[in-house]
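In: Provided below are the primary sequence and the corresponding predicted coordinates.
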Amino acid sequence: MAIVDIILKVDHELRLKEIIYMGESKKWFSDKTLYRAIGEKLDYIIGTSITSDGGIIEIENKFFKYQWIEEKNGGTLYLSRDGVLLDLYEQTIKQVAEGIQIFDKNGYFIYGNPASEKLEQYKNEDFKGKHVLELYDLREEYSTILTVLRTQNPVASRCDRFKVKNGKTLTTINSGYPLKIKDRIYGAVVFESDLSVLKQIKKRTFNLENYVESNQSPSDDSLYTFDDIVHTSKGMKDIIYFGKKVSLTDSSVLVVGATGTGKELIAQSIHSFSPRRHKPFIDVNCGAVPYNLFESMFFGTEKGAFTGSVTKKGFFEMADGGTIFLDEINSISMEMQAKLLRVLQEKRFQRIGGTKYIQCDVRIIAASNEDFFQLMEEQKVRQDFYYRISTIKINIPPLQERREDIPILAEYFLKNLCNQYNRREIIIAPQALTALLEYSWPGNVRELQHVIEYGFNRASEETEILEFQHLPDYIQSSKSYTHKTAQLPKEFVSEVTDTNPKNFQEQMELYERRIIIDSLILYKGNITQSAKTLGMSRQSLQYRMKKLGISNM
């Protein structure tokens, strides 16, 4: 066991009663992360059951190797990050195509990776503790390992010819390096390759070059990815950054947001970015699952369980190795929450009418458009169920809180419609864009998409500009927009509504003036915010204002 970082003491009911931090381990966690868990069951805190032979657990995205010591009045859990690192290092070495051998400073064998075992046809347990001269029939001056240990200097790409234990002669290309800690040598490592290994490395390189040169996507899944999220706001950038970090874990995720904010888009993106991306993604609208069919749909059925039943997989079995997305999870009854909770805790279930347990490896992503704390107060959601599904919580802000995303989203939806129906490119008029920016968007991104689709269908096929009059009536009559327009100075209203330019250049300048003036009006003369919305620097906007004769309001 490596050095202990954290000690968790539990009582006879396996409830956490004391935490002891060693060294600087307390700095690894946010304030009170573990202290909030005092009094909680140990298996709930670490998300798994403890076994006497040890294992690996995760706390706040940090992995620890543990050792369990049972005591008279409870027990103690010793956690070590170094133990996990050693396991990870060993797993890494096992994936290397070249043979790797490690010897101590006296030339005795310590470890060989699978590639070395295959190359020289030996087993680690047969070599361990034996000297290099016992293992190979070679002259001392031609041994890479002995040369490195004797000189304490690296040896690069040297050709060695020697006999292995079974009498076979091998010719290898070796590179050896001394293993030093604080300038003191503790051993040496040698990397060995023969012709077959070199061919294997060459093949990998060739395949990599083909992949890099290919324009084809490595995955043809139809699920959304983080690259599909159209945005420019900092809020969405932060969510995507956090979502990518979360994707690499198996922690349960709860996505919370109002209707139409894109909860399923985030859920699919997390799955698509995760190591489970090549496994199933099963999305379930919990609000549409009938109460009397809930268990059979989630857990499956065995033939004969009830009249007309057949052997059929449920959602958990279908999603094994992948992800289940539980949309509208707040609509699940308390009774069904208890049954789901048991599966999430034990990671196994029985089909309806079945007698054997089926193990499941499933990552849960849930979504809700309601406040869970209020639902818990109203006793519509179990506390233990909420804490199990919300290990990580992602809040998606409504569209009205990220208005800078409105122009880019509107343009994206309009461009897609033009491509879908083979129409010429259409741009959005400044007055229409101002109306979109001023509207409150209770239906969020989904409502914006429908509004753009309405305007697209209302405009004629020859239309090149989506105008204010093409928008739905309720957008045109929006109190916030009409009130805002009523307060504009006359000179700005005339600039916005003038539609009689004399030639192309004047038309382009007028159009540019209208966009800039609308943005300045919207942000009350704030040049920095206007430039950000228009996608340009503050200096570029000031230059264009001066060129077009627009004074700062």
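Out: Thanks, I have the structure now. Remember, it's a predicted structure, so these values are computed and weren't measured experimentally. Numbers count the residues shown, from 1 in each chain.
In: Please make it C-alpha for all contacts and neighbour counts, starting now.
Out: Fine.
In: For Lys532, see how far away Val190 is.
Out: Distance of Val190 to Lys532, given as C-alpha to C-alpha, to the nearest Å: 56 Å.
In: Looking at those two, which one has more neighbours?
Out: Remark: of Val190 and Lys532, Val190 carries more neighbours, 22 against 15, as counted by other C-alpha atoms under 10 Å.
In: Just list the residues touching the more buried one, thanks.
Out: Applying C-alpha atoms under 8 Å, 6 or more residues apart in numbering to Val190 gives the contacts 100-102, 144-145, 174-177.
In: Any chance of a ChimeraX selection covering the buried ones in those?
Out: A single ChimeraX command is used to select the members of these judged buried by 16 or more other C-alpha atoms under 10 Å:
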select :100,101,102,144,145,174,175,176,177
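In: Run through the residues that contact the closest residue to Asn330 other than its chain neighbours.
Out: Nearest non-adjacent residue to Asn330, counting by C-alpha to C-alpha, 6 or more residues apart in numbering: Ser368, 6.0 Å away. Ser368 is in contact with 254-258, 327-330, counting by C-alpha under 8 Å, 6+ apart.
In: Out of the residues you listed, who's the most crowded?
Out: Leu254 (27 neighbours).
In: does that residue count as helix, strand or coil?
Out: Using DSSP: H, G, I helix; E, B strand; the rest coil, the structure places Leu254 in strand.
In: for comparison:
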Amino acid sequence: MSKIKQLLAEYPFLVKLFNNIPTGIYICDTEETIIFVNDATETIDEVEAKKVVGRKIDDVYDSHESAMRKVLETNRDVDHFLCRYSRNERQINQICNGFPIIIDGITEGACSIEYNTDFFREIIKNQRTLQQRFVNTKNSTDSAFGHIIGKSPSFLNCLSIATLAAQSDSAVFLTGPTGSGKEVFAKAIHSASARKEKSFIAVNCAAIPETLIESILFGTTKGIYTGAVDRKGIFEQAQGGTLFLDELNSMPLTSQAKLLRVLEEKKVTRLGSKDSIDFDIHLISSSNMIPQKAIENKSIREDLFYRLAVVNILIPSLAERQSDILPLCQHFIEHYNEKFNKNIISVNDAVKDILVSYNWPGNIRQLKHCIESAMNFVSAEDTQITEKHMMQFLAKIEIGNCASDIAVSVTSDTDKTKENENVFKKIESNEKQAIIDALLKNKGNVTYTAEQLNMSRQSLNYRMQKYGIKRRNE
């Protein structure tokens, strides 16, 4: 009799204990012969214990995947081992934890604790319910910032400053590369402020044609130009609430001068009108270019910047907060589980390595799109995202590695940041790399690239000129 059988015979309470555990338990000896299964296994695996004990692992499963075999091969614990096999023409998926059974210093067998994936699906559903209840009971400030994921020191500092900024009406200036979450911060500041019941209006300055930006900002009166009607500008529309001017560095300097005057007078005048209108708003602005560089390049007026940057928040790129990549990934998985009615638990180890090692030129927005793409390819039976679900993302990396085969070239600056370059240079370099990657993916098509980067063609051409990015036929 094996030592494991001997122990089970000498201590029957162990058998009773195992049979009262609602998860499946298998025990085998070093010859891969199953010597014990508990009662829960009969329900989970649809087998009879008496027909399993005494048989080899391969005789019970139609798959070579086995946590017990893995344990015996390595003599080490295995965690979250995915096992798939068929039983009575039904596909069964299990997550298993296994460990060696060592008696008197000698490995006598292996134990596998098995969870049917339905168990995890129930946990995920319960977790969603609990999270929703938790969010509903949080106070306004915690709720506003509680959904923003990040634990890296630089990012926590940003959250701390933003939380304080929400308590006053001082102008806030957010700096960060495209896709880093500037609008998320702006919305959170608004939601945590005393103005949360009023309007939050966001305007992307890079997406508005130069000829229209002043009419959109300040409003129009009927007849000022052909087709003009009496219309409120966004300053009036945001009355009592928050106005977010995104990518202010893309606003023409002439419009910036008029914006400065409006802020100084705290009155706005519609185009074609002589009447001034008082406004009361909390103004938040942003730039995807470091302010010092934008001022040097004459993309932002210096006097305007100092009026807008009473509180200045520098949001780091995702590459600078590597420890936040996997928590963000898990957050997006849970989001798309609910949206797509999927039951993914996590990404596998290989995908984790890919995600952490990638430089994410598109930052959080790119990571979110990557997970959304993968979630479209998982099946109802999948519990993890694997490499096969990320073929489009991996193909994009491969395109980046084969840049010489595509008609895009860079004629100024170096693509690689120096180890000692400061954070300003890094953010600018990330934006530049994001544009290069998108151009490569779209084979140099500026229109498609602008759509992918969520910016106007005019704004993209400006950035390509600024960074010296040219298509090879230019």
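Out: That came through, no problem. Because the structure is predicted, anything quoted here is derived from the model rather than measured.
In: one step back: got JSON lines for the contacts of Val190 of the first structure, with secondary structure and distance to Lys237 of the first structure too?
Out: Below are the contacts of Val190 of the first structure laid out as JSON lines (DSSP: H, G, I helix; E, B strand; the rest coil; distance: C-alpha to C-alpha, whole Å):
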{"residue": "Ile100", "secondary structure": "strand", "distance to Lys237 of the first structure": "43"}
{"residue": "Gln101", "secondary structure": "strand", "distance to Lys237 of the first structure": "45"}
{"residue": "Ile102", "secondary structure": "strand", "distance to Lys237 of the first structure": "45"}
{"residue": "Thr144", "secondary structure": "helix", "distance to Lys237 of the first structure": "52"}
{"residue": "Ile145", "secondary structure": "helix", "distance to Lys237 of the first structure": "51"}
{"residue": "Asn174", "secondary structure": "strand", "distance to Lys237 of the first structure": "47"}
{"residue": "Ser175", "secondary structure": "strand", "distance to Lys237 of the first structure": "45"}
{"residue": "Gly176", "secondary structure": "strand", "distance to Lys237 of the first structure": "46"}
{"residue": "Tyr177", "secondary structure": "strand", "distance to Lys237 of the first structure": "44"}
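In: could you dump the contacts of Val190 of the first structure to a markdown table with distance to Pro280 of the first structure?
Out: Output for those, formatted as a markdown table (distance: C-alpha to C-alpha, whole Å):
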| residue | distance to Pro280 of the first structure |
| --- | --- |
| Ile100 | 37 |
| Gln101 | 40 |
| Ile102 | 41 |
| Thr144 | 49 |
| Ile145 | 48 |
| Asn174 | 44 |
| Ser175 | 44 |
| Gly176 | 45 |
| Tyr177 | 45 |
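In: Pick the one among the contacts of Val190 of the first structure closest to Phe273 of the first structure.
Out: Comparing the contacts of Val190 of the first structure against Phe273 of the first structure with C-alpha to C-alpha places Ile100 closest, at 32.3 Å.
In: Tell me the counterpart of the closest one in the second structure.
Out: By TM-score structural alignment, Ile100 of the first structure lines up with nothing in the second structure.
In: give me every residue that touches the most centrally placed residue in the first structure.
Out: Nearest residue to the geometric centre of the first structure (C-alpha atoms, centre = their mean): Ser247, 2.3 Å. For Ser247 of the first structure, the contact set (C-alpha under 8 Å, 6+ apart) comprises 270-271, 273-275.
In: cool, and Val310 of the second structure?
Out: Per C-alpha under 8 Å, 6+ apart, neighbours of Val310 of the second structure: 170-173.
In: need the next SSE after the host helix or strand of Ala202 of the second structure, C-terminal direction.
Out: Per DSSP states H and E, Ala202 of the second structure falls inside strand 200-204. Counting by DSSP H and E, the next helix or strand C-terminal to strand 200-204 of the second structure is helix 213-218.
In: gap between that next one and the chain center?
Out: The chain centroid and the centroid of helix 213-218 of the second structure are separated by 33 Å under C-alpha atoms, centre = their mean, to the nearest Å.
In: which residues of the first structure does the next helix-or-strand element following that helix align to?
Out: The helix or strand immediately downstream of helix 213-218 of the second structure is strand 219-220, counting by DSSP H and E. Alignment of strand 219-220 of the second structure against the first structure: residues 300-301, by TM-score structural alignment.
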